[in-house]
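> next one to model:
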Amino acid sequence: MKTVDLRSDTVTKPTMEMREAMAHAEVGDDVLGEDPTVKRLEATAAAMIGKEAALFVASGTMGNQVAVLSHTARGNEVIVDDQAHIFYYEVGAPAILSAVQLRPVTGLHGPDAPKLIKAAVRDRDNIHYPETSLICLENTHNRGSGTIMAPEQMQEIYELAKQYRLSVHVDGARIFNAAVALGRQPGEFSRWCDSIMFCLSKGLGAPVGSMLAGSRDFIDRARKYRKALGGGMRQAGILAAAGLVALGSVNRLAEDHVHAKMLAQSLAGIPGVQVDLNKVQTNIIVADVSGTGMTSEEFVSVLEQRGVLAITFGPTLIRLVTHRDVSREDVEYAIDVINNIN
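So this is what the prediction gives:
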């Protein structure tokens, strides 16, 4: 039976071009600053995202946590959306590693963000309060069905943050999806933040790694924190070589967006399934299956029995993600399965 894996864009396999680049990568000790392929990846990533410097890290979570460490002091408070990856999926790492408190805010990625931020920022003169030092945004927003925060909205938040002397970090794991979907340059997004992390190992398809970018001073601090977290890799050029190939494949993300819309429209046509098609802006679909009488686990199990893999996203929510290893033929197969579900 055919299998179409829509659980995540993290399941992509490295291409033959990536494997060949890894096999022939020029390497050195990156902790000593001697790996030429890592250096080239960091310079390329910084240029593409519009920042002074970049740092190769093992994962998106490591990139986010190094950023929090670099922007904050012990006892600070960090404003995040209540559905943010940093809050929802990173094992409480800000408390463990940075000794900071997260202030989850509902709707931080919506039109009321400035008002919500003003209400959340602490009064520095009040001895009872922690000091707010950082706002973390997410673009695209994973639990928001891959929705995009436009540069204009980011600008409004960034300028407000500076009025309060706050830094802004962006979990941009899928920032290139946002840029491709809106037909904008990545630098139009990154201009409105102090640091940004993006993944090489999701839609771009590299086997390992993410990039953290910001000013040179920021990346100098971040490099030491990466080492403290055990992220000082040695001949990491073998991995960086695949990342360089991945950065050359950004434009093909548009194909994943087309496939996601096809799937979403099919799901929305099933009685009892609700999909907000306005939120299917990139490669992520979140559907509510409560009207079918099935739980999300039951619905996902039925799909799996027919060769379509998805994940649960809550008691009645499922998520499907398109990616490079899902062809149009695969999408059509998944649609046929979905249309015949009962």
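> every contact and neighbour count from this point should use C-alpha atoms.
Fine.
> so what's Phe56 closest to, chain neighbours aside?
Spatially, and ignoring its direct neighbours in sequence, Phe56 is nearest to Met211 (4.9 Å; Cα to Cα, 6 or more residues apart in numbering).
> actually Leu108, sorry about that
Nearest residue to Leu108 in three dimensions, chain neighbours excluded: Asp81, at 5.0 Å (Cα to Cα, 6+ apart).
> let me see the contact set for the one you found.
Phe87, Pro104, Val105, Thr106, Gly107, Leu108, His109, Cys136, Leu137 (Cα atoms under 8 Å, 6 or more residues apart in numbering).
> how close does Arg7 get to Leu320?
Relative to Leu320, Arg7 is positioned 6 Å away (Cα to Cα, to the nearest Å).
> more neighbours: these two, which one.
Leu320 (24 against 19; other Cα atoms under 10 Å).
> assumed the more buried one was part of a strand.
Yes - residue state for Leu320 (DSSP: H, G, I helix; E, B strand; the rest coil) corresponds to a strand.
> here's the other one to compare against:
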Amino acid sequence: MVVNLISDTVTRPNSGMLKGMMEASVGDDVFKEDPTVNELEGEVARLFGMESALFFPSGTMANQTGIKLHTAPGDQLICDKYAHVYNYEGGGVSFNSGVSCRLVDGNRGMMTADQVEKAINPPDFYHSPKTALVCIENTTNKGGGACWDFRELEEIKKVCDRHQLKYHLDGARIWNALAAKPEGPEAYGALFDTISVCLSKGLGCPVGSLLIGSGASMEKALRIRKILGGGMRQAGYLAAAGLYALEHNRGRLAEDHRRAHEIGEVLEKRDFVTYVAPVETNIVIFEVDRAITSDTHVVRALNEKGIRLIGMGEGKLRLVTHLDYTEQMHHYVLETLERLEPAMN
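So this is what the prediction gives:
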């Protein structure tokens, strides 16, 4: 048995999703004439209570567009040191927008309103970059799928308003946060200037993200998407996967969370594991006791059992549950972890 838990991006469309894709009505989306793309954009904007949405080929492009919308070259954005826009988007913040990042030392990828306020540069001190934007990631990838306390997000919004800063949510795994927390999507839509949402992680689509915001912002985003090379033609075949996923795959995210939690419980009992990050959604991050073994040994031992995972650096390992991870696979993973004896150092 091969069990791929390196990410929730490894899923493949099921028969229902493929059927919807093949039967989609399509047009040229560069001319905004693809009816299925238009339907998806309208549906996601409606879900979040925002005016408009724009379909992108990737979450990175959606985030980079959001950042460019809200900043000018030489500006600075504030984000946690674990933020995806800083760590995993190829330096796009500086390359695409000419912007620097002020990193905050938060907790599992989450910073406080007080930390944000202290990170803002004085607007009249021209020696430092002008602070223009605050970026949030929910759930946090490097933080182990942690969900923000919505009250803290509201407090950060107050800071943004006081200092006339824009507020962007990297919602690559916002669907997981929505499944784990009581707030609905419209609550996030009322808080943020722009939100990116990913379809190819928890929802199991092959491709696609959306950026959501005001109508005026999305008109500007359309031009930025063109500059970045994100215009697609008959993209309705991909958008149809998103419509299918919104209808059929959101409700089952709690299963991914349950399985991740059970994996975490097993890991906490193993002698070679020193730390398991609190499991809230579908990501399990753990560290091994280097006096006993190493992360390389653990990866190799699990690979030999057909279980794939990744290292995140600093001795951390990550497992991610997802749509294609079945209950049969789950029992196999739990049994394997309970019996695993990685090589000794």
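> just give the number of residues close to the residue nearest to Phe56 of the first structure.
27.
> the residue nearest to Glu26 of the first structure when sequence neighbours are not counted: what secondary structure?
The shortest distance from Glu26 of the first structure to any non-neighbouring residue, by Cα to Cα, 6+ apart, is to Thr37 (6.1 Å). Classification of Thr37 of the first structure using three-state DSSP returns helix.
> just give the number of residues close to Thr37 of the first structure.
25.
> what do you get for the one 10 residues further on?
The criterion is other Cα under 10 Å. On that basis, Ala47 of the first structure has 16 neighbouring residues.
> mean offset of the helix or strand hosting it relative to the second structure (after superposition)
Per DSSP states H and E, Ala47 of the first structure falls inside helix 36-49. In the superposition with the second structure, the average deviation recorded for helix 36-49 of the first structure is 0.6 Å (mean Cα distance after the TM-score superposition for the first structure).
> can you list contacts of that helix?
With Cα under 8 Å, 6+ apart, helix 36-49 of the first structure has contacts from 25-28, 30, 33, 52-56, 186-187, 190, 211, 213-214, 236-238, 240-241, 243-244, 247.
> mind listing what's buried in it?
Pro36, Thr37, Val38, Lys39, Leu41, Glu42, Ala43, Thr44, Ala45, Ala46, Ala47, Ile49 (16 or more other Cα atoms under 10 Å).
> what's the closest of these to Val280 of the first structure?
Ile49 (24.0 Å; Cα to Cα).
> the residue nearest to Glu26 of the first structure and Gly183 of the first structure, how far apart?
Distance from Thr37 of the first structure to Gly183 of the first structure, by Cα to Cα: 29 Å.
> one more: Arg40 of the first structure?
Computed with Cα to Cα, the distance linking Arg40 of the first structure and Gly183 of the first structure is 26 Å.
> how big's the offset between the longest strand seen in the first structure and the second structure?
Longest among the strand segments of the first structure by residue count, using DSSP state E, is strand 132-138. Comparing strand 132-138 of the first structure with its match in the second structure after superposition yields a mean distance of 0.3 Å (mean Cα distance after the TM-score superposition for the first structure).
> Provide the aligned range in the second structure for that strand.
Under TM-score structural alignment, strand 132-138 of the first structure corresponds to residues 131-137 of the second structure.
> pull out the buried residues from the matching stretch.
Residues of stretch 131-137 of the second structure classed as buried: Thr131, Ala132, Leu133, Val134, Cys135, Ile136, Glu137 (neighbour count, 16+ other Cα under 10 Å).
> touching that stretch from outside, list them.
67, 70-71, 75-80, 83-84, 109-110, 116, 120-121, 123, 160, 164-172.
> quick check, central residue of the first structure?
In the first structure, the residue lying closest to the centroid (Cα atoms, centre = their mean) is Ala173, at 2.3 Å.
> need the nearest residue in space to it, chain neighbours excluded.
Phe198 (4.0 Å).
> give me every residue that touches the one you found.
Phe198 of the first structure sits in contact with Gly60, Asp171, Gly172, Ala173, Arg174, Ile175, Ser210, Met211, Leu212, where contact means Cα under 8 Å, 6+ apart.
> any chance of the residues you listed in TSV with distance to Gly146 of the first structure and secondary structure as columns?
Listed next are the contacts of Phe198 of the first structure as TSV, based on distance: Cα to Cα, whole Å; DSSP: H, G, I helix; E, B strand; the rest coil:
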residue	distance to Gly146 of the first structure	secondary structure
Gly60	16	helix
Asp171	13	strand
Gly172	11	coil
Ala173	11	coil
Arg174	8	coil
Ile175	10	helix
Ser210	18	strand
Met211	20	strand
Leu212	20	strand
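> most neighbours, which of the residues you listed?
That'd be Leu212 among the contacts of Phe198 of the first structure, by other Cα under 10 Å, with 34 neighbours.
> would you check that it makes contact with Leu55?
Yes - at 5.1 Å, Leu212 of the first structure counts as touching Leu55 under the criterion of Cα atoms under 8 Å.
> mind listing the helices for the stretch 201-345 of the second structure?
Applying DSSP state H, counting those that start in this stretch to the stretch 201-345 of the second structure gives helices spanning 215-227, 236-248, 253-268, 295-304, 327-339.
> just put these in a markdown table and tack on distance to Glu287 of the second structure and mean neighbour count.
Putting the helices of the stretch 201-345 of the second structure into a markdown table (distance: least, Cα to Cα, whole Å; neighbours: other Cα atoms under 10 Å) gives the following:
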| stretch | distance to Glu287 of the second structure | mean neighbour count |
| --- | --- | --- |
| helix 215-227 | 39 | 16 |
| helix 236-248 | 33 | 23 |
| helix 253-268 | 10 | 20 |
| helix 295-304 | 8 | 17 |
| helix 327-339 | 14 | 15 |
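> now distance to Val99 of the second structure too, for those helices, in JSON lines please.
Converted to JSON lines, the helices of the stretch 201-345 of the second structure look like this (distance: least, Cα to Cα, whole Å):
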{"stretch": "helix 215-227", "distance to Val99 of the second structure": "16"}
{"stretch": "helix 236-248", "distance to Val99 of the second structure": "31"}
{"stretch": "helix 253-268", "distance to Val99 of the second structure": "35"}
{"stretch": "helix 295-304", "distance to Val99 of the second structure": "35"}
{"stretch": "helix 327-339", "distance to Val99 of the second structure": "43"}
